[in-house]
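Novice: Next input, structure requested:
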Amino acid sequence: MNAPHTPPLAGRTALVAGATRGAGRAMAVELARAGATVWATGRTSRDRGTVSEVGRPTETIEETAERATEAGRDSGGRGIPAVVDHLDPAQVRALMERVDAAHGGLDILVNDLWGGDRFVGFDKKLWEHDLDEGLRVLRLGIDSHLITARYALPLLTRRAGGLLVEVTDGTEESNRAYREPLYYDLAKAAPLRIARALAEETEEYGTTVVCLTPGWLRSEAMLDEHFEVTEENWREGCAKDPHFAISETPVFVGRAVAALAGDPDVRRWNGCFLSSGGLAQVYGFTDVDGSAPDAWRYILEVQFAGKPADVAGYR
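Specialist: Purely as a prediction, here's the structure:
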């Protein structure tokens, strides 16, 4: 008789900050599927009737936790919702006190906080961009990450093998180019520097810190607001932008995080900048359709190079 299979993240505690929708939701679900207890945080709550400035009230943190618990039904994983504004240090500190009291520490932190798209004045120069909205982009994309790391790292470094994943948009190579406007450029470059710095600061504790980017993400907002399609007919969006053919579901980057968290040799990645497509080649996971889109290699070699859309060899 074969020994019972032990889920790779059984007994592990994870926190996904910014898990209401998109990549954060998928990361929480996939971590729970692998056996982890996942605290999922966000500002839009069905129970409290609150809606974040993202303005999508039907996507709630409670639903994320329910999906995580369902995914973890066979592995022992589960989701725990927590309504938290990560720009409020008192709320973040209280959250970490709850996690500490329940579990005595933390094994995995995913810093997926964002929500600033609505404040980005794309194609506007610094002196044309609304100042308050620009500074809000920096608050949402940088300050929230720093506040969360400040209060989570004492729990994370307490345990051997802790993992911190800083999530951004773009690889180290792609972010060498200007990602206009200035506020967006700063917000998306900052997690790369945060990851590099915290990899140094936590070295003595054996904590692994990486920066991870999805490719062209078919988030809920990308599908219905920008391309006016659904996941079922997403390829129709290629009529608007043929390069959309390289896009991926949030599940793809969710599987990337679960693969990292379950890797006993994850320290090899400490201080590295990673992508969902690149990690798929290492760990062998795929997107839900069985493909493995290498979006950032495509974006650099085809889209940014001005070549016609052709995903052959890239997914």
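
Novice: When you work out contacts or count neighbours from here on, use the C-alpha atoms and nothing else.
Specialist: Noted.

Novice: residue contacts, the residue most central in space within the chain?
Specialist: Closest to where the C-alpha atoms of the chain average out (Cα atoms, centre = their mean) is D112, at 4.1 Å. Neighbouring residues of D112 by Cα atoms under 8 Å, 6 or more residues apart in numbering: 16-19, 23-24, 166-168.

Novice: run this one through as well so I can compare:
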Amino acid sequence: MNSSEQLLRGKVALVAGATRGAGRAMAVELGRAGAVVYATGRTTRERRSEVGRPETIEETAELVTATGGTGIAVPVDHLEPEQVAALVERIDREQGRLDVLVNDVWGGDHLLKFGQRAWEGELRDGLRMLRLAIDAHAITSHYALPLLIRRPGGLVVEITDGTEEFNTAYYREMFFFDLAKSGPLRMAWSLAHELRQYGGTAVCLSPGFLRSEEMLEHFGVTEETWRDAVAKEPHFAIAESPAFIGRAVVALASDPERQRWSGKSVFSGDLAKVYGFTDVDGSRPDVGGYFVDVVHGGKRASAADYR
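Specialist: Alright, predicted model coming up:
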């Protein structure tokens, strides 16, 4: 989609958890499509969250506006009901509508210790991950959905890591992380049932191997030089830019027949096969197929075969 295709002009979106990574990219691509985008998160130019990274919601809002949309940064801790309620009241007061809700709140990567069993480590860290991945999403939906259903055709996108099929087949190597990333799958399924009578759609969407700011730093590369990291991690060859999942959300939001996806969980690459959008390099990375066939299945193939 290019900047001239303002398919979402007049639409209002809330991207909860839009500070960086997939959240930022989804906000930016929604803006590129012409939407008014409320970008929320805990890290601002005045204060950093527990994640400790420098990206801010103000930067995200500025990027949204630069693409042709309208970006509005609102500091919100989505675990605080009063803050979420105030956010939705503001959207209602300023816009009178909400067309797209993206539940992307996470911020638990700094708590990950893969291989750690349920009875090991700090219990408070595991429970914090569940709060971030489940409670924050539930609180946001509770307050935002009454505004979203005011008009038929609203879209809820729950963001997680992995699809139902993938996460059922493969253990995510940490008890609390596995639970945290399973919650949004069921949320989308449940909301699909509750939104049906209002003409609404709920989908659970997962990025693939995401080239987030943190991941690029981990490998010591940039978005321009990311392929240099393949020597250290061969599977990084299937990595996708954050823009890929952003384009997936725009494809859903602009599809008048999007209810066909309601209740389902999909990778960005699954939607790319149907809608025809590409990543920034013109490819369509199929991380689900690559991990099932090559990483876990032992098939002799390269990442290039899945792009």
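
Novice: And the TM-score between these chains?
Specialist: After superposition, the two chains reach a TM-score of 0.96 (TM-score structural alignment, normalised by the length of the second structure), with 303 aligned residues with a Cα RMSD of 1.2 Å.

Novice: circling back: out of the contacts of D112 of the first structure, who has the most neighbours?
Specialist: A19 (32 neighbours; other Cα atoms under 10 Å).

Novice: State the span of the second structure onto which the lengthiest helix in the first structure is aligned.
Specialist: What stands out as the longest helix in the first structure, according to DSSP state H, is helix 182-201. Aligned by TM-score structural alignment, helix 182-201 of the first structure falls on residues 175-194 of the second structure.

Novice: In the matching stretch, which residues are buried?
Specialist: Neighbour counts over stretch 175-194 of the second structure (16 or more other Cα atoms under 10 Å) mark 175-189, 191-192 as buried.

Novice: rewinding a little: aligned against the second structure, show me the partner of the residue nearest to the centre of the first structure.
Specialist: Under the alignment (TM-score structural alignment), D112 of the first structure maps onto D104 of the second structure.

Novice: same question, Y314 of the first structure
Specialist: Alignment note (TM-score structural alignment): Y314 of the first structure maps to Y306 of the second structure.

Novice: and if you look at G278 of the first structure?
Specialist: Using TM-score structural alignment, G278 of the first structure sits opposite D270 in the second structure.

Novice: What lies in contact with whatever helix or strand its match lives in?
Specialist: According to DSSP states H and E, D270 of the second structure maps onto helix 268-275. When contacts are defined by Cα under 8 Å, 6+ apart, helix 268-275 of the second structure is touched by residues 205-208, 244-245, 248, 251, 278, 284-288.

Novice: average offset between it and the first structure?
Specialist: With mean Cα distance after the TM-score superposition for the first structure, helix 268-275 of the second structure departs from the first structure by a mean of 0.7 Å once superposed.

Novice: so where in the first structure does whatever helix or strand comes next after that helix end up aligned?
Specialist: Downstream of helix 268-275 of the second structure, the first helix or strand assigned by DSSP H and E is helix 287-290. Mapped onto the first structure using TM-score structural alignment, helix 287-290 of the second structure spans residues 295-298.

Novice: mean per-residue distance, that stretch to the second structure?
Specialist: With mean Cα distance after the TM-score superposition for the first structure, stretch 295-298 of the first structure departs from the second structure by a mean of 0.9 Å once superposed.

Novice: aligned partner of E231 of the first structure in the second structure?
Specialist: Correspondence of E231 of the first structure to the second structure, assessed by TM-score structural alignment: E223.

Novice: is it true that its match touches L216?
Specialist: Yes: in this structure, E223 of the second structure is within contact of L216 by Cα atoms under 8 Å, at 7.1 Å.

Novice: Looking at those two, which one has more neighbours?
Specialist: Under the criterion of other Cα under 10 Å, the comparison of E223 of the second structure against L216 puts L216 first, with 16 against 12.

Novice: My guess is the more buried one contacts T222. True?
Specialist: Yes: between L216 of the second structure and T222 there is a contact at 5.7 Å, judged by Cα under 8 Å.

Novice: Show me where the stretch 101-250 of the second structure has its strands.
Specialist: Secondary structure of the stretch 101-250 of the second structure, counting by DSSP state E, counting those that start in this stretch: strands at 155-159, 201-206.

Novice: how about the ones you listed in CSV, adding distance to A231 of the second structure?
Specialist: Below are the strands of the stretch 101-250 of the second structure laid out as CSV (distance: least, Cα to Cα, whole Å):
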stretch, distance to A231 of the second structure
strand 155-159, 30
strand 201-206, 25
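
Novice: what's the closest of those to T44 of the second structure?
Specialist: Closest approach to T44 of the second structure among these is made by strand 155-159 (22.0 Å; Cα to Cα).

Novice: okay, that closest one sits on what stretch of the first structure?
Specialist: Residue span in the first structure matched to strand 155-159 of the second structure, by TM-score structural alignment: 163-167.

Novice: how close does that stretch sit to the second structure?
Specialist: Mean deviation for stretch 163-167 of the first structure: 0.2 Å (mean Cα distance after the TM-score superposition for the first structure).

Novice: What residue, apart from its backbone neighbours, is nearest F236 of the second structure spatially?
Specialist: Nearest residue to F236 of the second structure in three dimensions, chain neighbours excluded: V230, at 5.4 Å (Cα to Cα, 6 or more residues apart in numbering).

Novice: One more: S283 of the second structure?
Specialist: R307 (5.4 Å).

Novice: go on, D109 of the second structure?
Specialist: The shortest distance from D109 of the second structure to any non-neighbouring residue, by Cα to Cα, 6+ apart, is to V51 (7.9 Å).

Novice: Show me what H142 of the second structure aligns to in the first structure.
Specialist: Structural alignment (TM-score structural alignment) places H142 of the second structure against R150 in the first structure.

Novice: burial measure for its match, as a count.
Specialist: By other Cα under 10 Å, 13 other residues sit near R150 of the first structure.
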